[in-house]
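Visitor: Predicted structure and sequence below. I'll ask about it afterward.
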Amino acid sequence: MYLTRFRFNAARTGARRLLTSPQMLHAAVMSSFPDAPPTPDGGPRVLWRIDYNSAAEVLLYITSPARPDLTHLVEQAGWPTAEPRGWSTYDYATFLTGLSADSVWEFRLTANPVHSIRRKEGEPTKRTAHRTPHYQIEWLLKQQDRGGFAIVEKSPEARRLERGDEYELVVGGAKGLSFSKRSSSTGKDSSAAAGRNAVRIAAVTYQGRLRVTDPEVFRLRLASGLGKAKAYGCGLMTLAPVV
């Protein structure tokens, strides 16, 4: 497994085009691999995420079973003449192997928190996004047991001072993504087909602290992603040491 970081040159037209189209960016990410990586159900796969740290610092993170080559992204949306080459790739497998039970980490995750509902008796269930922070947090808490981690709870004193918030967790950066899938035969959508092919995603960014409860399960979850819409920039969790 590998972890790759790429910085966009947000002033370039190519960068702006990619950043406004999850479908185009997904295609660009997958084009980073000479051989199409497999996407097994529940196994390690290619994941990616965009972090908007500031107007001038927009970062793409990728985790993948194979090492990517982002030359095309540098030429289209980066700094082709700058040194170093425009992206950095790290040995992620060694990091994952080193994760231990009860270790505590800062984390960041962009996810698509959804649930299935039935509006009327007899209707099929429909996947619907959670729109409020309360239910978005509840969604993440439900991922804990099967994800091998636990969100760190605040001390009673901290909870009192911070008006009852129970967890070391902040939810924000809600962003609605809407686009139409292109036809595989023509590369375009007809006006009639566009509505049928419309994709709408509610992406939310979580930041906080977690404790590893089951290292083996947690490693697999980091490699395979959390939740839905993994092809469109959701599901990738990154860790950093607690400072």
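Guide: Now that the structure is in, tell me what you want to look at. Residues are numbered from 1 along each chain as shown.
Visitor: going forward, measure contacts between C-alpha atoms and count neighbours the same way
Guide: OK.
Visitor: Please enumerate the helices of the protein.
Guide: 13-19, 22-30, 71-77, 92-97, 133-142, 144-147, 156-161, 191-196, 215-224 (DSSP state H).
Visitor: For the fourth one, which outside residues touch it?
Guide: This points to helix 92-97. 1-3, 63, 219 (CA atoms under 8 Å, 6 or more residues apart in numbering).
Visitor: Run the chain-centre distance for that helix.
Guide: Helix 92-97 has its average C-alpha position 19 Å from the chain's average C-alpha position, going by CA atoms, centre = their mean, to the nearest Å.
Visitor: buried ones in it?
Guide: Buried positions in helix 92-97, judged by neighbour count with 16 or more other CA atoms under 10 Å: 92, 96.
Visitor: Kindly report the same for stretch 139-148.
Guide: 139-140, 143-144, 147-148.
Visitor: how about TSV for the residues you listed, with distance to Gln207 added?
Guide: Listed next are those as TSV, based on distance: CA to CA, whole Å:
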residue	distance to Gln207
Trp139	14
Leu140	11
Gln143	15
Gln144	15
Gly147	16
Gly148	17
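Visitor: Alongside the first one, take a look at this:
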Amino acid sequence: MLLHRIHLNPRSKDARRDLADPYQMHATLCRAFLPPETKCPRNALLWRLEPEPDVQGYPRMLIQSQTVPDWSRLLESGWLARTEPGIDLVQKLALSSLATGQSFRFRLRANPCKTHQKKRIGLLRPDTQREWLVRKGKRHGFILPALNTPDYFGFSEKPEGSSRIDVRTLQDQMLIGRKPDSTTIQVFSVLYEGRLVVRDPDLFRAALASGIGHGKVMGLGLLSIIPM
């Protein structure tokens, strides 16, 4: 499981097109990982456009894959500003020896939603967005612990006796993409940042590899962690 970080060239017309269309961005990224004219499987890669640009103001992106990319396939149009050496996450994070109780800081851009009449509807309230992630955590082998410090003024958004989890929800936005047949895709997204604790190492490893939630072709689902 490899993690790559690349910097896009905002002066490139193709890069600006992809930054405006996550579905097209996914298709472009697939070109670096697959032979020409090969259809990109849904599980070929996970990626996320980071909220912070680099020191030059260039957009930065994280890509997670099982295979080594050939970035030269994306150089012809000036799409790439630069790339960084890939990281072996299994080795870097010692994933083979994950243990129950380990704590990590995390970042996740995801699609918190519910299904109504066979349609997915984005969850707009911060409390329901956090509750969605709590449910996902139970399914994927982690919990979201309570904050160690009380609210500064002693106020609480939740009823007495409940705890505030150590998670922030940021950057609510509707992502819009367009398929080759001109069909429009709209996916609601939220950026999560916070702290998690591993409860089932096997389930957690699987979540790191396959991502969380829907909308992966739109740049959602990549769970990034840093040991505490």
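Guide: Received, thanks. Predicted model only: the values in this text are computed from it and were never measured.
Visitor: coming back round to it: now for the buried residues of stretch 139-148 of structure 1: which two are most distant?
Guide: For the buried residues of stretch 139-148 of structure 1, the maximum inter-member distance is 15.1 Å, found between Trp139 and Gly148 (CA to CA).
Visitor: State the distance from the nearest residue to Asp14 of structure 2 once chain neighbours are set aside to Phe106 of structure 2.
Guide: Of all residues not flanking Asp14 of structure 2 in the chain, Trp79 sits nearest, at 6.2 Å (CA to CA, 6 or more residues apart in numbering). Trp79 of structure 2 is 28 Å from Phe106 of structure 2, where distance means CA to CA, to the nearest Å.
Visitor: average offset between the longest strand seen in structure 2 and structure 1?
Guide: Scanning structure 2 for the strand with the most residues, using DSSP state E, yields strand 184-198. On superposition with structure 1, the mean distance recorded for strand 184-198 of structure 2 (mean CA distance after the TM-score superposition for structure 1) is 0.6 Å.
Visitor: In structure 1, what stretch matches that strand?
Guide: Aligning strand 184-198 of structure 2 against structure 1 (TM-score structural alignment) gives residues 198-212.
Visitor: ok, and what's touching that stretch?
Guide: Counting by CA under 8 Å, 6+ apart, 99-113, 129, 148-152, 168-181, 218, 229, 234, 242 sit against stretch 198-212 of structure 1.
Visitor: Which of the residues you listed are buried, as a PyMOL select command?
Guide: Applying 16+ other CA under 10 Å to the contacts of stretch 198-212 of structure 1, the buried members can be selected in PyMOL as follows:
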select buried, resi 99+100+104+105+106+107+108+109+110+111+112+113+129+148+149+150+151+152+168+169+171+174+179+180+181+218+229+234
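Visitor: how many other residues sit next to the residue lying closest to Leu46 of structure 2 once chain neighbours are set aside?
Guide: Ranked by CA to CA, 6+ apart and with sequence neighbours excluded, the top spatial neighbour of Leu46 of structure 2 is Gln64, at 5.1 Å. Number of residues near Gln64 of structure 2 (other CA atoms under 10 Å) recorded here: 27.
Visitor: Run the chain-centre distance for the match of strand 184-198 of structure 2.
Guide: For stretch 198-212 of structure 1, the distance to the chain centre is 7 Å (CA atoms, centre = their mean).
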